[in-house]
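**Q** Quick one: sequence plus predicted model below, questions after.
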Amino acid sequence: MDKNLEILKNLSLERLEESFKSISESPNKEDEQGKKRRESYKNAYPFFVQYFAGVEEITIDNLVIAAHFVYGWMPTILTFEFAHIDKVLESLNKVKRGNLLNSSEIVEIKACVNNSLVGTSKLLHFINPDKYAIWDSNIYAYLKETKKHYGVDNVDLYLGYLKKLGEITNEDKFKDFHNAINSKVKYNVTPMRAIEYVMFHAHPKSESTE
C-alpha cells in the first residue's frame, strides 16, 4: 500500500459509530461565536447543494459563483485562475454526470481554485454530493489521529479516501448509521456527507486554519 494511504486502514464503520456516540454525548465546549458559525454552515449547506441540483450544464458563470460561495466556508481569500477553463468545465460536468475524476483532472481543477485540494473537494461535493466527500485538515487529523496537517494536499490520498468511504457506505449496517446522522442534522444528507460530518466533529483539534 502507498505509504500516504496507510492512514485509511483504521477508518471503519465501527470507529465512525464510536465517534458519533462520543460527539453526541460530549458537551459542546465552543464559544458563542463558534456555535453561531457552525450553525450558519449547517443551515447554508443544503442551499449550496440545491444550487447545483438545478444546473444541467456547468458553465463558467456557475463555476465562478460556486467557487466564491465555497470560499465563504474557508478563511482564505479565493484567487481564481482562468487558464485551462474549458478543461476544468469539462471535468466538472463529468462530475455532474456522476463520473469519478482521475488525479490529473483533479489537479487541473485544483489549480483553478487557489491551488487548494480542500477548496476543490468542497466544489466537487456540492456538484455531486453522492460521489464526492469534503476533504480538509480536520478530516486528515481524524484519519491520522494527529493535530498536524502536513500531507492534506495529496490528491492520491483524497482519491483513496473517496474509495474507502464508498466501501463503508456499502456495508449492511451503514443504513442505521446514516439515519442517525440525518436525525442529528435534522435534514437528509448523502452517505458521503454523513461520514465526513462525523469525522469533522470528532477530529483532534487541527493546527490548520483551512
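**A** All right, it came through fine. Numbering: from 1, shown residues only.
**Q** CA atoms for contacts and neighbours, from now on please.
**A** Will do.
**Q** give the contact list for the residue positioned nearest the centre of the chain.
**A** Nearest to the mean C-alpha position of the chain, counting by Cα atoms, centre = their mean, stands I134 at 0.4 Å. Shown in contact with I134 (Cα atoms under 8 Å, 6 or more residues apart in numbering): V118, S121, K122, H125, R193, E196.
**Q** so how many other residues sit close to the first one?
**A** Applying other Cα atoms under 10 Å, we find 22 residues neighbouring V118.
**Q** So Y71 belongs to a helix, correct?
**A** Yes: using DSSP: H, G, I helix; E, B strand; the rest coil, the assignment for Y71 is a helix.
**Q** Against L157, how distant is the residue nearest to it when sequence neighbours are not counted?
**A** Residue nearest to Y71 in three dimensions, not counting chain neighbours: L78, with 6.3 Å by Cα to Cα, 6 or more residues apart in numbering. For L78, the distance to L157 (Cα to Cα, to the nearest Å) stands at 23 Å.
**Q** Included below, for side-by-side comparison, is a second structure:
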Amino acid sequence: MSEQDIAEFAVAAVNEAPASDAADDSYALQHSHLVRAFALADFSQSETLTALALAVYGWMPGIPRNLIDEKKRPRTAEMLSKLQCGDLSQCSDMRFINGSVIGTSKFLHFLRPETFAIWDTNVAIALAYPDSWSGAAKAPVHRSVDNEDRYRKYLRGLSLAQNSENLRELEFALFRLGKRMRARTSGADA
C-alpha cells in the first residue's frame, strides 16, 4: 500500500466509521487524560520516562518485558527532548519503549498527539485489507506489525491526509476498523 493509498484509505475510514459507543467514549476519555499527563511531564526527571511508559502500557494490553534499557536511558532522554518538537528524524531508536515500535509509537503519540499517530495491530490489520469495506478481505495480515519502516510509511501517509482530517481521527478510525475486522474474523469482540 502506497503512502497515498494510506491517506485515502484513512480518510475513507473516517467517513465510513459507525457512530461511537460507550467503549469508544471511555477510550477517548482515558486518551485525553494521558495526553494531559504527558503535557505536564517534566522530562528532566529521570523517573518521568519510566512513569509515563508504565502509564502507556497500563492503557494498552500487554505487559512490558524490558520497559526501558537502562544502558540507553541517557540517550533516550536526550532523544525525547528533541522529539518534543515533533521531528521523527530525531528518533534514531524506534524501539526505545519495551523494545517495541508499537510501544514507542504509543509513547510518541502521547508526547506529541498532533504529530505522531499510534501504530498497533488493529491499525495494521485495517491497512493490510484495503477491500475490507465489502468484507472481502483476502490477504493474510502481515505478521511483522512491529516494523519501523511500516510505522514511518504510515505516518507519512497520514500526513498526506491531514489537510482534510485530524491525525487522531484518522488513526482512531483505522483502529476501530481493524478491531471490527478482527471481531468479524474471530466471530467475537476483538
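**A** Structure received. All values derive from a computational prediction rather than experimental measurement.
**Q** Compare the contacts of I134 of the first structure with the second structure and list the overlap.
**A** Conservation of those in the second structure, assessed by both residues aligned by TM-score structural alignment, their matches' Cα atoms under 8 Å: retained contacts are V118, S121, K122, H125, E196.
**Q** Let me know the secondary structure of the residue nearest to V185 of the first structure when sequence neighbours are not counted.
**A** Leaving aside its sequence neighbours, V185 of the first structure sits nearest to K42 (Cα to Cα, 6+ apart; 7.8 Å). Under three-state DSSP, the three-state class of K42 of the first structure is helix.
**Q** what does K42 of the first structure align to in the second structure?
**A** In the second structure, the residue matched to K42 of the first structure (TM-score structural alignment) is A28.
**Q** Please apply the same query to F20 of the first structure.
**A** Checking TM-score structural alignment: F20 of the first structure goes with V14.
**Q** Wait, its match touches L170, no?
**A** Yes: using Cα atoms under 8 Å, V14 of the second structure is in contact with L170, at 6.0 Å.
**Q** More neighbours: which of those two?
**A** Ranked by neighbour count (other Cα under 10 Å), V14 of the second structure and L170 place L170 first, with 23 against 19.
**Q** ranges for the helices of the second structure?
**A** Assigned by DSSP state H, the second structure shows helices spanning 3-16, 22-40, 46-59, 73-83, 101-111, 121-128, 148-161, 167-186.
**Q** Switch those over to a markdown table; also include distance to R95 of the second structure.
**A** Shown next, in a markdown table, are those (distance: least, Cα to Cα, whole Å):
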| stretch | distance to R95 of the second structure |
| --- | --- |
| helix 3-16 | 22 |
| helix 22-40 | 19 |
| helix 46-59 | 12 |
| helix 73-83 | 10 |
| helix 101-111 | 5 |
| helix 121-128 | 16 |
| helix 148-161 | 8 |
| helix 167-186 | 20 |
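**Q** how near is P74 of the second structure to S44 of the second structure?
**A** Distance of P74 of the second structure to S44 of the second structure, computed by Cα to Cα: 11 Å.
**Q** can you check Q90 of the second structure too?
**A** The spacing between Q90 of the second structure and S44 of the second structure, counted by Cα to Cα, is 18 Å.
**Q** which residue packs closest to the match of F20 of the first structure, ignoring adjacent ones?
**A** Distance criterion Cα to Cα, 6+ apart; nearest residue to V14 of the second structure, sequence neighbours excluded, is A173 at 5.2 Å.
**Q** dump the residue contacts of the corresponding residue of the first structure for the one you found.
**A** Under the alignment (TM-score structural alignment), A173 of the second structure pairs with V198 of the first structure. Going by Cα under 8 Å, 6+ apart, V198 of the first structure touches L16, S19, F20.
**Q** Closest to K110 of the first structure out of those residues?
**A** Using Cα to Cα, L16 comes nearest to K110 of the first structure of those, at 28.5 Å.
**Q** how close does the residue nearest to that closest one when sequence neighbours are not counted sit to L165 of the first structure?
**A** With Cα to Cα, 6+ apart as the criterion, L16 of the first structure has its nearest non-adjacent residue at 6.8 Å, and that residue is V198. As judged by Cα to Cα, V198 of the first structure and L165 of the first structure stand 12 Å apart.
**Q** repeat for H178 of the first structure
**A** Per Cα to Cα, H178 of the first structure is found 13 Å from L165 of the first structure.
**Q** The residue nearest to Y71 of the first structure -> the second structure?
**A** Using TM-score structural alignment, L78 of the first structure pairs with P64 in the second structure.
**Q** count of neighbours near the nearest residue to Q30 of the second structure once chain neighbours are set aside?
**A** The spatially closest residue to Q30 of the second structure, leaving aside those adjacent along the chain, is W59, at 7.9 Å (Cα to Cα, 6+ apart). Around W59 of the second structure there are 14 other residues, counting by other Cα under 10 Å.
**Q** Likewise for the one 10 residues further on?
**A** The burial metric for D69 of the second structure, expressed as a neighbour count using other Cα under 10 Å, is 14.
**Q** hang on, it packs against S100?
**A** No: with contacts counted by Cα under 8 Å, D69 of the second structure stays clear of S100, the gap being 11.6 Å.
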